[in-house]
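A.B. asks: show me how the following folds:
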Amino acid sequence: MSVLRGRTVTADRGLPAVARCARWLEALGASVVDGEHLACEGVRITLPGAGDDPVALASSAGVYDGPVGPGRWHPLDVPGCVAAAWAGLGLLAATWDAGRGGAVREGSVPLLDAAIGASELSALLVDDPPRGWEPVRWAASPWVGTYACADGRWVQLHAGMPSHLARLLRHPLVEGSLEVSAETLADPLRVGSPREAWRSRRALRALFRRHPARRWEEVLGGDGLCVVMCRQEAEVRAMFPDGRPLRVRALDVATRPPPPPDGRPLGGLRVLDLTQVIAGPTAGRALAALGAEVTKVVDPHARQGWVEAFRAAFDVGKRTVALDLRTEAGRAALVGLLRDADVVIHGFRPQAAERLGVSDDDIRRHAPAAVIGVVSAYGWDGPFGGWPGWEQTAQALAGTELDYGQGRPELVPLPATDLCTGLLLALGVVAALVGGHAARVDATLLGTALELRDGAPARTAVRRAGLKAVLARRPELVRRVERPGLGALTEIGVPLAMAGVERFGEPGPGAVVPDRARRRLMRTLPWVAVLVGGRIGG
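C.D. replies: Got it, this is the predicted structure:
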């Protein structure tokens, strides 16, 4: 069942970002005809800058900026994908609202604003970075990185979660090869010391040179660890000829009757957000900006250094509830939240979802009319079906890392895959609401990584804009938030300008307080050496 069947969308497909959005809506069942801008049933979205030179626009937004040094080209159409997703979200959310008697709206998504919004994490470092943030130390961790193998090819390893590192160390191909401190076992991104980081990186280099890349992928990846072989784009496209980033399967069950309109496109919609890190929380944040009442469930025992920081950045506009779903009491409390939910989003693989009480059957038992949105690394079928993954592994599989590093894999320092996957998940959820049917919505990191490569400018010289200067030119898109116990946060607002849309929401939770610059510098300098050395080494 195509969720947008019977809906007609007009689109100016001469504009690449509009054409991209139109293609997504067509895949969801809409009939797309040529016309001005992007419109559906009286709702209209414009995309200022959609016809501008894409390299110049991306450069001016700081999309090609790295942490240091000059700007560097990468093979991703970040402005086009982010703008297309927000335009589609605005169009469908306003269409849903108009269908329940709300106002017929117009909105705009400037491509420059969409591109700037992709730098959300970097924005938190523009002024006084929050305490607890150790981005250089995190980046210097040897447990997330690329390693050369016996056949000259490379693998991307991501063992940045305590459970993943513990399983890696116990694996028969690895056991006895690596020594790890208790501090590192507790949080692999905060390695116990620079000396330990150097030692572990050397040991990992020697370890991965024992076997070809494909064997590491098949054995470690096949056993549920985050290890993939770095591929060229053509290789992975041959493996995934469909390459769609979003799938929506509607059920023959109507969604709940919508609540009365309240001036916000998704006002009154109740969303239960069980996601973590970036992609899923971005979906919840987007729905909150459109007016939905989003309840975020967080693990009270998550202690890794990045957890509070990411919650502060990506749980804006949500109500937070701490539940331990591994306990009977936590699962019982979850049932009450499920019964109230119109939408449930999560990122659990099937076995984990079943164990925690959030499988499709569990959710349908308590909320039969809900739209279920799931973010995954590679989907549930195909050669990597059900495997765990991250931004890094998606970039490695899609050929992005090899292109960016010109033969030696290097991570594009922008979580564009995560961000766009979250926005596409939200787009699929709202499409299902417009269609009026309960549905299962799936968005994948790999599909999005390939989508970002479609239409990307060819390799060329680019310039560094400097995010601080970029934000100074767009003050209406930025705010500094001061709150007791949180300190100062720099927040970039959503790029969709539309009546009833919250550009800025209430700051997300997290004990985030400005740190003293000198103390931070002294703590960071040893990790700079580890990070640079790791990139220079083989």
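A.B. asks: from here on, just use CA atoms for contacts and neighbour counts.
C.D. replies: Fine.
A.B. asks: show me where the stretch 251-400 of the chain has strands.
C.D. replies: Along the stretch 251-400 of the chain, counting by DSSP state E, counting those that start in this stretch, strands occupy 270-273, 293-298, 319-322, 343-346, 371-376.
A.B. asks: could I get these as JSON lines with mean neighbour count and distance to Ala497?
C.D. replies: Listed next are the strands of the stretch 251-400 of the chain as JSON lines, based on neighbours: other Cα atoms under 10 Å; distance: least, Cα to Cα, whole Å:
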{"stretch": "strand 270-273", "mean neighbour count": "25", "distance to Ala497": "22"}
{"stretch": "strand 293-298", "mean neighbour count": "22", "distance to Ala497": "19"}
{"stretch": "strand 319-322", "mean neighbour count": "14", "distance to Ala497": "23"}
{"stretch": "strand 343-346", "mean neighbour count": "25", "distance to Ala497": "24"}
{"stretch": "strand 371-376", "mean neighbour count": "26", "distance to Ala497": "25"}
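A.B. asks: please generate a structure for the following sequence too, so the two can be compared:
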Amino acid sequence: MKPFNGIRVIEASKTLSCAIAGMLLKDNGAEVVKVCKPNEIFAPLDRGKLVVTDSNENEIGQVIQRSDVLICDGTDKLVERLGSEHVQKDPSFLFILLETPQNVPYELLDVAGNALACAYERPIGPPKFHPFPVAFVLQGIFGACALVAGLIARKRFGTGQKIVVPLENAGVFAQTLIATQKMGIPRGFLPLQMVASPFMGVYPCKDGRFIYLHIAFPEHNRLFLELLKQKGVTEGLVESLDKAISFQTRKDPSKVRSTNEAKIIRRALKRLFSSREASWWEDNFAQKVCCVRVRSFEEWVSETLDTGDFVDIEDPKSGKMRVLGPLVSFDCNDQSSDISPLEMVKAQEVLQRWETKENPSNTKPSEGTPPPLDGMKVLDLSRVIAGPMCSRLLAFFGAECLTIQNPSSLDWSLLFHILFGAGKKSITLDYRSEEGMALLRRCIEEKKFDVFLQNWRSPDVAKRIGLDEQSIRKVVPQIVYVHINAFGDKGKFASYPGFEQVVQAVSGVEHCYGEGRPRLLPIAIADMGAGALAGFGALVGIYHRLQTGEGCSVRVHLTTITNLLQVRQLDRKNARNDGAKPRIVRCLDGYVVLGGTSEVPWIRMLFQKAQEVERKFGGKYFAIRVNPIKEVCLRLANHKEEALRVRKVLYDGIKKPVAFVPIPISMAKSKVGERFLTPVRGAHTKEFLKELGVEAKEGAGVIEYPKEMGRLRYAFHAIRWAWHAIREKL
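C.D. replies: Model prediction:
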């Protein structure tokens, strides 16, 4: 039985975010009815849903009264009003509002969403247009997470509620790294030094194709040089690269010692990669280090048809077409066999199917309840962004999260710890040693965690060290076991290591964003989206356990998110006619996205304010201001709901206040939120060891943040690396 069998969902929307949330619930057993206009159907995400395109107010009202969940984007004020009224009358009802831009044509919603939610922003330079619906994708996944958390709260505490996920907040959260940089980053960190690293970038090859190289750890650097020698690459090319790398850079390839050394290394790598074809490099290196051929989305799809990420169906409207497969995999719930086309129905047919509604037996009116995951425990062994994002989300919903990581003082690792460690206890433990592994096993046996989270490359890694699902389940039979990786566990890419940048390169995002020469989309959306999707999977697993008493395994991979970003390309038969391609133009006080015309008076616009341009062009064409992220952050600092306020906070171990971007979810009755700010890495190590009967000195396991530079010295280095990044990569 699927977890949400018997749950009735109304999706009244025209945005991708609502479609994503509805599809995630549908894949796990809910019966989803989409109410929209005929031109607002999007088959790749509406697969399996019942679709109603002709209904009146009375029918919509009756359908809502017989449903459990209403997903609404706010563009239909009638539906929003009916949902708000019903959530007051029915104590079991869940109503989620995924706020979206108003009075925008359907075909330009993605563009407007990105403009308002800062998704065109870059770390350096003016905003750059792209077609990826970043803000809507993350908003949709957060919405799905909040809905499952709401169902858990209803099952545990007997109450429904209203939930809101604002688009602006979701967009700013997607841009957490850039928001932190532009609101003022601690002067011990130089993120642009990592951006400018020659070990992370695109290089042309002998056949005119491109390879993407990503070396972030010292052990990867050693392995890369060893492979070059083993594979018979021209000795002189390897030697020149080896000589160019200083001792300091070998310790941390993401932090090259100087811009001059970075130039020399980049030249050596260019000569190296131009000596062979891109496919040769991938065939010989990709299973050991992150070295992949850059692909278009079409190439990516054709090479991954055996993974289940894409499924061919016969759609009643479009005929044979390709849609997305399940976004999350569960061992307790085989979703792949249930992928079916949407079904057009009348509102009266839905009313006949839903003749009566049975409320859960324990529902009761309540002004406030504990967090949905109150009393539950999570063990997080992941690193970088995706895994920590997942556990931060579970902590937000009330779980007690313990994050255990190997001691590491790499700057980028510590920065990610600050941004994604809120609400979690931090422990450093070298479980590669026998002593460390023994302590970790004792911790698992004694604490009996509800969720276990890891993001190693493949299940084989976990099995080799005895932390695979079967081993953990022997100790905690009911555990929800969550595994995140880059490429999933099927197909030719399953054995490849990967990071955000690698996934973007191989799945078509960099190819599209670069428009000729591949370039990185400067948003960690694959990482954050996969982390949030893993959070959704963990929540579904918990709901499943509440129903059946059984645990399950959850599997998520980063390429699922890049597939979602490019999902519009799957429906080419019904491609939206956006007119002339939208472009971003400079105005007197900022930037505007202009669409529907190829005739742009560039010079005149330089002397006009954005509001004036919107007024002049908005009637005949499409014009909307591109919100700068710093301005939006300052506005959100005064948000009417305190939990959604972006604010500057002082973290332990850091002297300067840093921007804190909260999870963009508001729940009317469940008391959710980050209970405390990110502690110093390893802050709870002594407490952890003491609970296991091991004495430790004060400060044991604590990893200090990089020492802050003086203001002038920091400015000099920041400008130098920024200039180098612009010239060499951006």
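A.B. asks: give me the TM-score for this pair.
C.D. replies: TM-score for the superposed chains, counting by TM-score structural alignment, normalised by the length of structure 1: 0.92, backed by 526 aligned residues with a Cα RMSD of 2.3 Å.
A.B. asks: follow-up on the earlier one: tell me which of the strands of the stretch 251-400 of structure 1 lies nearest to Leu423 of structure 1.
C.D. replies: Smallest distance to Leu423 of structure 1 across those (Cα to Cα): 10.6 Å, for strand 371-376.
A.B. asks: tell me, the closest one lands on which residues of structure 2?
C.D. replies: Under TM-score structural alignment, strand 371-376 of structure 1 corresponds to residues 480-485 of structure 2.
A.B. asks: just give me the mean distance for that stretch relative to structure 1.
C.D. replies: Stretch 480-485 of structure 2 differs from its equivalent in structure 1 by a mean of 0.7 Å after superposition (mean Cα distance after the TM-score superposition for structure 1).
A.B. asks: distance from the chain centre to that stretch, please.
C.D. replies: Distance, stretch centre to chain centre, for stretch 480-485 of structure 2: 15 Å (Cα atoms, centre = their mean, to the nearest Å).
A.B. asks: kindly report the same for stretch 363-377 of structure 1.
C.D. replies: Distance, centroid of stretch 363-377 of structure 1 to centroid of chain: 19 Å (Cα atoms, centre = their mean).
A.B. asks: endpoints of it, how far apart?
C.D. replies: End-to-end distance for stretch 363-377 of structure 1: 21 Å, by Cα to Cα, to the nearest Å.
A.B. asks: same check, this time on stretch 470-487 of structure 2
C.D. replies: Start-to-end, stretch 470-487 of structure 2 (Cα to Cα) is 22 Å.
A.B. asks: most centrally placed residue in structure 2?
C.D. replies: For structure 2, the residue nearest the mean C-alpha position is Gly529 (1.5 Å; Cα atoms, centre = their mean).
A.B. asks: now the equivalent of that one over in structure 1: which helix or strand?
C.D. replies: Gly529 of structure 2 maps onto Cys420 in structure 1, with residues paired by TM-score structural alignment. Using DSSP states H and E, Cys420 of structure 1 sits in helix 416-435.
A.B. asks: again with Gln193 of structure 2
C.D. replies: Here Gln193 of structure 2, judged by DSSP H and E, is contained in helix 191-195.
A.B. asks: average gap between that helix and structure 1?
C.D. replies: Averaged out, helix 191-195 of structure 2 is 1.0 Å away (mean Cα distance after the TM-score superposition for structure 1).
A.B. asks: in structure 1, what range does that helix match?
C.D. replies: Using TM-score structural alignment, the residues of structure 1 aligned to helix 191-195 of structure 2 are 135-139.
A.B. asks: contact partners for the equivalent of Ala462 of structure 2 over in structure 1?
C.D. replies: Residue correspondence to structure 1 (TM-score structural alignment): Ala462 of structure 2 is matched to Ala353. By Cα atoms under 8 Å, 6 or more residues apart in numbering, the contact list for Ala353 of structure 1 reads Ser359.
A.B. asks: same question, Arg311 of structure 1
C.D. replies: Applying Cα under 8 Å, 6+ apart to Arg311 of structure 1 gives the contacts 277, 508-510.
A.B. asks: let's see that with 7 Å instead.
C.D. replies: When contacts are counted by Cα atoms under 7 Å, 6 or more residues apart in numbering, Arg311 of structure 1 is found next to 508-510.
A.B. asks: which of the residues you listed are also in contact in structure 2?
C.D. replies: Retained in structure 2: none of those (criterion both residues aligned by TM-score structural alignment, their matches' Cα atoms under 7 Å).
A.B. asks: kindly reformat the strands of the stretch 251-400 of structure 1 as a markdown table containing distance to Val430 of structure 1.
C.D. replies: Putting the strands of the stretch 251-400 of structure 1 into a markdown table (distance: least, Cα to Cα, whole Å) gives the following:
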| stretch | distance to Val430 of structure 1 |
| --- | --- |
| strand 270-273 | 11 |
| strand 293-298 | 14 |
| strand 319-322 | 20 |
| strand 343-346 | 10 |
| strand 371-376 | 9 |
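A.B. asks: of all the ones you listed, which lies closest to Ala148 of structure 1?
C.D. replies: strand 371-376 (26.5 Å).
A.B. asks: neighbours around whichever residue in structure 2 pairs up with Glu120 of structure 1, how many?
C.D. replies: For Glu120 of structure 1, the aligned position in structure 2 is Thr176, judged by TM-score structural alignment. Applying other Cα atoms under 10 Å, we find 22 residues neighbouring Thr176 of structure 2.
A.B. asks: for the residue nearest to the centre of structure 2, list the residues it contacts.
C.D. replies: Going by Cα under 7 Å, 6+ apart, Gly529 of structure 2 touches 138, 561.
A.B. asks: how far away is it from Ser458 of structure 2?
C.D. replies: 19 Å.
A.B. asks: and Ser296 of structure 2, by the same measure?
C.D. replies: From Ser296 of structure 2 to Ser458 of structure 2 the distance is 25 Å (Cα to Cα).
A.B. asks: pretty sure Phe273 of structure 2 contacts Cys205?
C.D. replies: Yes. Counting by Cα atoms under 7 Å, Phe273 of structure 2 touches Cys205, with 5.2 Å between them.
A.B. asks: all set now, cheers.
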